[in-house]
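Chemist: I'd like to go over a predicted model; first the sequence, then the structure.
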Amino acid sequence: MAARRAVGAARRKGDVAAEAAARAVVDRAKRQLGERGLPWWTDGAPDYNRHLARNTPYAAWYQGLASTLPTGEIGQPAS
């Protein structure tokens, strides 16, 4: 976020060089976070989007998560 604020500050000042430098920092951060660059979703792994967690290989994890939360928080009936 500091780099994004630096972009704004440079734009307000009209400092083209500082804006370019700040944008480079933002780009580097986004690439490290996986927001830019090679797409991670084409890695060949199965897509379980639009599936209930209980119908996926994550069922045991989901059930364990459900047991650690108060009732009603992740699809369990509230009392």
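Modeler: Perfect, I can see it now.

Chemist: contacts and neighbour counts: CA atoms only from here.
Modeler: Fine.

Chemist: how about stretch 14-34: buried residues?
Modeler: Ala18, Glu19, Ala22, Arg23, Val25, Val26, Asp27 (16 or more other CA atoms under 10 Å).

Chemist: would you turn those residues into JSON lines with secondary structure?
Modeler: Below are the buried residues of stretch 14-34 laid out as JSON lines (DSSP: H, G, I helix; E, B strand; the rest coil):
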{"residue": "Ala18", "secondary structure": "helix"}
{"residue": "Glu19", "secondary structure": "helix"}
{"residue": "Ala22", "secondary structure": "helix"}
{"residue": "Arg23", "secondary structure": "helix"}
{"residue": "Val25", "secondary structure": "helix"}
{"residue": "Val26", "secondary structure": "helix"}
{"residue": "Asp27", "secondary structure": "helix"}
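
Chemist: Alongside the first one, take a look at this:
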Amino acid sequence: MTPRQQPEHTPDGHFVVIDGRRWRATDPDIPEDVADRLTKHLMAARRAVGSAKRAGDGAAEAAARARVHTAKTGLGERGTPWWEQSDAERRSRWENSLDELDAD
């Protein structure tokens, strides 16, 4: 996949296929500005995981991994599948995740 190329989606749109492996797709109903903020939190948390690992700081690594999980949950990539949630549950999921990440 090239940097600007969109990954292949399964016919139902629930998963993306990257290097032959299925991954849960981001909830397509998340407003673009919210998805951008969640993605920025995700990328920062992933960088923090790497920094903590290089420093040998287990507590910082665990905290960063928890932030990764929160961001991915907010994006709909973890937890209850977004296609099984009501519109209100989906909105609550991304709003709660963003609130938690913004508070850090």
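Modeler: Cool, got the structure. Source: prediction; values computed, not measured.

Chemist: Just give the closest residue to the residue minimising distance to the centre of the second structure, not the sequence neighbours.
Modeler: Most central in the second structure under CA atoms, centre = their mean is Lys72, positioned 2.3 Å from the mean C-alpha point. Distances taken as CA to CA, 6 or more residues apart in numbering put Arg78 closest to Lys72 of the second structure, at 5.8 Å, once the chain neighbours are dropped.

Chemist: On the three-state scheme, the equivalent of the one you found over in the first structure is what?
Modeler: Alignment note (TM-score structural alignment): Arg78 of the second structure maps to Arg36 of the first structure. Following three-state DSSP, the label given to Arg36 of the first structure is coil.

Chemist: likewise Ala66 of the second structure?
Modeler: The three-state label given to Ala66 of the second structure by three-state DSSP is helix.

Chemist: Distance-wise, check it relative to Ala59 of the second structure.
Modeler: 11 Å (CA to CA, to the nearest Å).

Chemist: likewise Ala103 of the second structure?
Modeler: Distance from Ala103 of the second structure to Ala59 of the second structure, by CA to CA: 19 Å.

Chemist: what about the aligned partner of Ala2 of the first structure in the second structure, helix or strand, and which?
Modeler: By TM-score structural alignment, Ala2 of the first structure lines up with Ala44 in the second structure. Under the criterion DSSP states H and E, the helix or strand holding Ala44 of the second structure is helix 32-55.

Chemist: residues of that helix that come out buried?
Modeler: Ala35, Leu38, Thr39, His41, Leu42, Ala45, Arg46, Ala48, Val49, Ala52.

Chemist: May I see those organised as CSV, with distance to Glu84 of the second structure added?
Modeler: Compiled in CSV, the buried residues of helix 32-55 of the second structure are given as follows (distance: CA to CA, whole Å):
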residue, distance to Glu84 of the second structure
Ala35, 19
Leu38, 21
Thr39, 22
His41, 25
Leu42, 23
Ala45, 27
Arg46, 27
Ala48, 31
Val49, 30
Ala52, 35
